[in-house]
Each structure stands twice: as C-alpha cells, then as structure tokens.
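*Asks:* Fold the following.
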Amino acid sequence: MLVTLHYTDLAVAALLLLVNGGLSMALDLGLARPLLVAALRMVVQLSLVGLVLTRLFALESPWLTLGAALVMLLFAGQETMARQERRLTGWWSYGIGTGAMGTAAGIVLLLGLSTAVRPDPWWDARYAIPMLGMVLGNAMSGVGLALHTLTATAARERAAIEAQLALGHTRWTALRPILRHALRTALMPTINSMAAMGVVALPGMMTGQILSGVDPGEAVKYQILIMFLISGATGLGVLAASLATVRRLSDRRHRLRLDRLVRRKQA
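*Replies:* Predicted structure coming up:
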C-alpha cells in the first residue's frame, strides 16, 4: 500500500537540516549556508523534474525522451568539470568527461533496456529516464573523481614523470602508475557500495519500490540489475576518460604537457 506524503510531512523532516545547521554554527564549520543552498537547490530541482517527468511520461515521445537524456548528460558533464581542481584547457575537460559518460551510459542503458527490462516501446521514458539518471549519476561521480585524481597527481609528480620520459620510457609507461591510481580511486566507491549493499545499507531504489508496494523479492532483482549497470557504466566511463586525459597530457613526442592544465579559480 502506497502511503501518500503531504508537504507538512516534508516540513517536519526538513527540521533535521536546522539541527545540522545549528551544529555547523556551534562548531564553526562554515557549512550552514552551503547546506541551506544545497537543500533549496534539491527541492527546486526535484520539483521541476517531477513536473517534467509527469508531462514526459504522458506524451510518450522518443524525441522528447532523447532530448531529456541529452540535457541530463550535458549537466552531468558540467558537474564533472566543476569537481576538478585542475582541468584541461579549452573544451577538452568538458568534452572528455561528457563524451566518456555519454558513451558508457548509452551502451549500458541500451543493454539493460533491450535484454533485461524490455519495455514496450523499448525507449519508454518511464523506464529509460530513471535508469539513465541512476547510471549517469554514478558514472559522473566516478569520472569526476578519476579526472581530479589524474590531473592533480600528474602535476604533483611532474619531476618523477619527466625523469621516466628522459630515460626513454613512453608516455604510457611513465604515466601508468598515476593512471592506475586514478582508476582505483574512482572505482573503489562503487566496489565498496556493492560490498556493503543489503547487509549494511538498503539502496534507495529498492527501498522506494518496497515502500510503493512492490514485492521485496522483485525489488531486489531490479536493484541487482541496476547495480550491475552502474558498475559497468562507471568502469567504462572512468577508463575512457582517463585514457583520453593521459593522451591529452602528453604529445606524440612523449613529452609531458602540463601547460594544457589550468587550476580552478578559488571562490
């Protein structure tokens, strides 16, 4: 049985934010304002998304579904770039992250829709958009973390990398330790999440389905499917973005090109 939530119920839950804000001010953490802004952004964005999805589901248009997916991807690319302390100059930082996430999420989503879920039609927005949101959100976090780690570490280990290049090693050999470190750092949150799921934490999708009346066994199967899709998209996206960034941080003469990096301006 689905329990309908009222705005008063949400207001009561929002009181917990006041507790967090009070703790921040008491401990001088400086997080009260960012917490308030983040909460307001979340409420506004989710409210608008709810209105858009209601209309999108009713229209049942493949082109509108594709348009919504592209908008989600473009915003994900912007968020990925914003999380990097050092980013590639020009459009490269945005283009690499967006391209890697779009390719990985597209491949994985098409696989899931065509082989496991099989909605009719296969592009049904009621299935495609929520699945894309979960896959793309996790891929965004992984790609952003990988690129941040890769570029920051390359700048920090410049002397060691150039020493390897001076000894005659290729750019791939010289940058391999940094690449491996970035890949491990980016993939570890997904691995930890899967390892703790079920025993330590009940994931949001599964909990939402159970609260809406879906049989727990069926909700578990959907959650397992989504986690496989998320891990696949994150792995593919992280690998593609990292390899492209390594290639951009060097040239055909196997020289390190840190001049192609720019530090993010501090607010």
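
*Asks:* only C-alpha atoms for contact and neighbour calcs from this point on.
*Replies:* Will do.

*Asks:* for the strand or helix carrying Pro177, packing partners?
*Replies:* When secondary structure is defined by DSSP states H and E, Pro177 falls within helix 171-196. Contacts defined by 3 or more Cα pairs under 8 Å, 6 or more residues apart in numbering; DSSP states H and E place helix 171-196 against helix 125-156, helix 158-166, helix 216-248.

*Asks:* Mean neighbour count, these: which tops it?
*Replies:* For these, the largest average neighbour count (mean count of other Cα atoms under 10 Å) is found in helix 125-156, namely a mean of 22.

*Asks:* how far off helix 216-248 does it point, in degrees?
*Replies:* 40 degrees (axes from the mean of the first three to the mean of the last three Cα atoms, to 10 degrees).

*Asks:* ok now helix 125-156, how far from the chain's centre?
*Replies:* Counting by Cα atoms, centre = their mean, to the nearest Å, helix 125-156 is centred 3 Å from the centre of its parent chain.

*Asks:* so how far is Gly137 from the residue lying farthest from the centre of the chain?
*Replies:* For the chain, the largest distance from the centre (Cα atoms, centre = their mean) belongs to Leu167, which lies 37.9 Å off. Leu167 sits 41 Å away from Gly137, taking Cα to Cα, to the nearest Å as the criterion.

*Asks:* Check Glu60 too.
*Replies:* 24 Å.

*Asks:* and Trp92, what does it touch?
*Replies:* For Trp92, the contact set (Cα atoms under 8 Å, 6 or more residues apart in numbering) is empty.

*Asks:* oh, I was asking about Leu36
*Replies:* Contacts of Leu36 (Cα under 8 Å, 6+ apart): 17, 21.

*Asks:* can we see that at 10 Å?
*Replies:* By Cα atoms under 10 Å, 6 or more residues apart in numbering, the contact set of Leu36 is 17-18, 20-21, 42.

*Asks:* structure for this one too, so we can compare:
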Amino acid sequence: MSGTNDMQVFLTYGDIALAGSLILIVLVVSWQLRLRLTKTLLTAAIRTIVQLSFVGLILAWVFAREQWYEVLIILTIMTLIASSAAKNRVKRSYKGLLADTLLAVSTSAILVTAIAILAILRVTPWYTPQFIIPILGLILGNSLTAISLTSNQLVESFHQQQSRIEMMLSLSAKPFEAVHEQIRAAIINGMTPTLNSMLVVGIVSLPGMMTGQILAGADPTQAVRYQIITMFLICVSSTLGCTISALLIYRRFFNKNSQFILPE
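*Replies:* Got it, this is the predicted structure:
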C-alpha cells in the first residue's frame, strides 16, 4: 500500500489479498461453533470480488464515455435487479407481485434520484455517470430492503388475519378501514431500518459513503453534507416505496365488489 503527500491512499491487489485473508477468522469461528456457513462464506467472498471487479470495469468504461443511452441501460438493469431482489424476499408470492414490486421500486427511486440530480446537485448533463449511478445505487439498495420488509409483512398479515378482516367488512367497515392497521404496521416495519440509521448516524456509525469520501481524501465537511443529503433521499425514497407497495398489495386483496380475496 502506498500513499501520496496529501495522505490519499492507493490500494493494491496485495492490500485486497491481506483484507481477504481476514475472512479466515470468520471461517474459523464458523468451524468452531459448527455454524455450517463455510461454503456460504467462501461463495460470498468470491462473489464479492468477482462482482465488484466486474462492476468496476464497466463503470470505468461508462465514466470515460459518458453516453446517455449507456447510462440509462445501467440504471434500468440496476432497477430490475433491485425489484427482483425485493420480490424474492417476500415469502408468500402471488401473481403480479413482481409487477407491483417493480412499480414501487422504480417510481420511488427514479423520482427521488431525479430530484437529487436536477434540483439539489444540479448536475449538468443530468446523465453524468459519476453522480447518477452511485446515487441511484444507494437509493435502490435501501429502498429494496424497506419495500421487501413492508411487502412481506403485509402479505403475511393479510393471510393470517383473514378472519378478522372479513369480520370488520361484515360490520360495514370499508376495505381500507378493515386493513388500515395491517398497512400501518407494515409500512412502519419497512421504515424502521432507515429511521434507526438516521437516529445514530454520525454518533454510533459513520456511513459508507461518507467514510469512502474521507478515505479518498475529500473535505470532511463536504463528505458530511453529501451524507446528510443522501440520508434524506433514502428516507423519502423508502417512505414512498413502502407506501406504494402497500397500496398496490392492498388492491390485489380486494375485488371490484370490495370483497376480501386471497390472490393466486
């Protein structure tokens, strides 16, 4: 590992190998406690190296060319993968779940990213890959977690509390009134990780984006400002995504006659 006079550190493959050797500690713990995670840990470590190296090559190529259509292709792929990941975390699937998840993820993430790029950062041109790809990636990563938590709990609660919901409907409750508590609890569950992060950021933890900028030699005050903006963007995107997802799922469980149903 070598450094320059301004303390910016440049990592070598040897540094990566040294950091990778620390995984041996995890493997030893797994073996001693019989966690049966050896294969999973090795697979995760290898995939981390391969996937990030591959992404690094692609981003370096895209950053050098700065073509809007190439940036859009990458953004589309990122959104599709995030939607699929969120959908796969829902234990009780139903027909149309992928479409609902895709709509919730894409609408919330793209809207918030557009506001960040055009109104807050005022990036010109808007498709500058250095800004739009990392920002969308951060938002998607957090949004898919929030949306999957909301979707999973809401679908599960609809199945488990079918009798209660039908009873409320029989007592003249409107569909939304009958499931309001389930929707409320699901959205809160999806928002909890984001809110917890905001409550302790800068005190208990230093977020990855801020830490990465500081390690790369950026001004700490600027790194903090970027992190504040990012946290707000993630919060808004997660809230929108959870709300959209909950409303879309709610519609799937009621027919045109306002009767509660379990979708296929």
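
*Asks:* Tell me how the two chains score on TM-score.
*Replies:* Taking TM-score structural alignment, normalised by the length of the second structure as the basis, the two superposed chains have a TM-score of 0.94; 258 aligned residues with a Cα RMSD of 1.2 Å.

*Asks:* Skipping adjacent residues, who's closest to Met191 of the second structure in space?
*Replies:* Ala146 (5.9 Å; Cα to Cα, 6 or more residues apart in numbering).

*Asks:* Quick one: map that neighbour onto the first structure.
*Replies:* Under the alignment (TM-score structural alignment), Ala146 of the second structure pairs with Gly142 in the first structure.

*Asks:* Closest one of the contacts of Leu36 of the first structure to Tyr127 of the first structure?
*Replies:* Set against Tyr127 of the first structure, the nearest of these by Cα to Cα is Met42 (22.1 Å).

*Asks:* What lines up with the closest one in the second structure?
*Replies:* Counting by TM-score structural alignment, the partner of Met42 of the first structure is Thr48.

*Asks:* what do you get for Ile224 of the first structure?
*Replies:* Counting by TM-score structural alignment, Ile224 of the first structure lines up with Ile228 in the second structure.

*Asks:* Ile261 of the second structure matches what in the first structure?
*Replies:* When the first structure is aligned by TM-score structural alignment, Ile261 of the second structure is paired with Arg257.

*Asks:* shouldn't its match be in contact with Arg248?
*Replies:* Yes. If you go by Cα atoms under 10 Å, Arg257 of the first structure and Arg248 touch, sitting 7.7 Å apart.

*Asks:* What's the local residue count around the nearest residue to Leu240 of the second structure once chain neighbours are set aside?
*Replies:* Computed as Cα to Cα, 6+ apart, the closest residue to Leu240 of the second structure that is not its neighbour in sequence is Ser108, at 5.5 Å. The tally of other residues near Ser108 of the second structure (other Cα atoms under 10 Å) stands at 23.

*Asks:* Name the helix or strand for Ser108 of the second structure, please.
*Replies:* For Ser108 of the second structure, the host element (DSSP H and E) is helix 97-115.

*Asks:* what's that helix aligned against in the first structure?
*Replies:* So helix 97-115 of the second structure is aligned with residues 93-111, judged by TM-score structural alignment.

*Asks:* what's the average distance of the matching stretch to the second structure?
*Replies:* With mean Cα distance after the TM-score superposition for the first structure, stretch 93-111 of the first structure departs from the second structure by a mean of 0.9 Å once superposed.

*Asks:* Check which residues of that stretch are buried.
*Replies:* Using 16 or more other Cα atoms under 10 Å as the test for burial, stretch 93-111 of the first structure gives 93-102, 104-106, 108-110.

*Asks:* can you give me the offset of that stretch from its chain's centre?
*Replies:* 11 Å.

*Asks:* Equivalent analysis for stretch 173-184 of the second structure, please.
*Replies:* 27 Å.

*Asks:* same question, stretch 64-78 of the second structure
*Replies:* 19 Å.

*Asks:* these two touch, right, Gly20 of the second structure and Ala45?
*Replies:* Yes. Assessed by Cα under 10 Å, Gly20 of the second structure is found in contact with Ala45 at 7.9 Å.

*Asks:* Only whichever of the contacts of Leu36 of the first structure are buried, select them in ChimeraX.
*Replies:* Selection of buried members from the contacts of Leu36 of the first structure for ChimeraX, criterion 16+ other Cα under 10 Å:
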select :21
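
*Asks:* Turn the contacts of Leu36 of the first structure into TSV, including secondary structure and distance to Gln209 of the first structure.
*Replies:* Below are these laid out as TSV (DSSP: H, G, I helix; E, B strand; the rest coil; distance: Cα to Cα, whole Å):
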residue	secondary structure	distance to Gln209 of the first structure
Leu17	helix	26
Leu18	helix	29
Asn20	helix	28
Gly21	helix	31
Met42	helix	21
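
*Asks:* for the contacts of Leu36 of the first structure, which one is nearest His6 of the first structure?
*Replies:* Of those, the one sitting nearest to His6 of the first structure (Cα to Cα) turns out to be Met42, at 17.4 Å.

*Asks:* contacting residues around that closest one?
*Replies:* 36, 48.

*Asks:* how about a cut-off of 8 Å?
*Replies:* Contacts of Met42 of the first structure (Cα under 8 Å, 6+ apart): none.

*Asks:* Kindly report the same for Gly133 of the first structure.
*Replies:* By Cα under 8 Å, 6+ apart, the neighbours of Gly133 of the first structure are Met72.

*Asks:* Identify the residue of the second structure aligned to it.
*Replies:* So Gly133 of the first structure corresponds to Gly137, using TM-score structural alignment.
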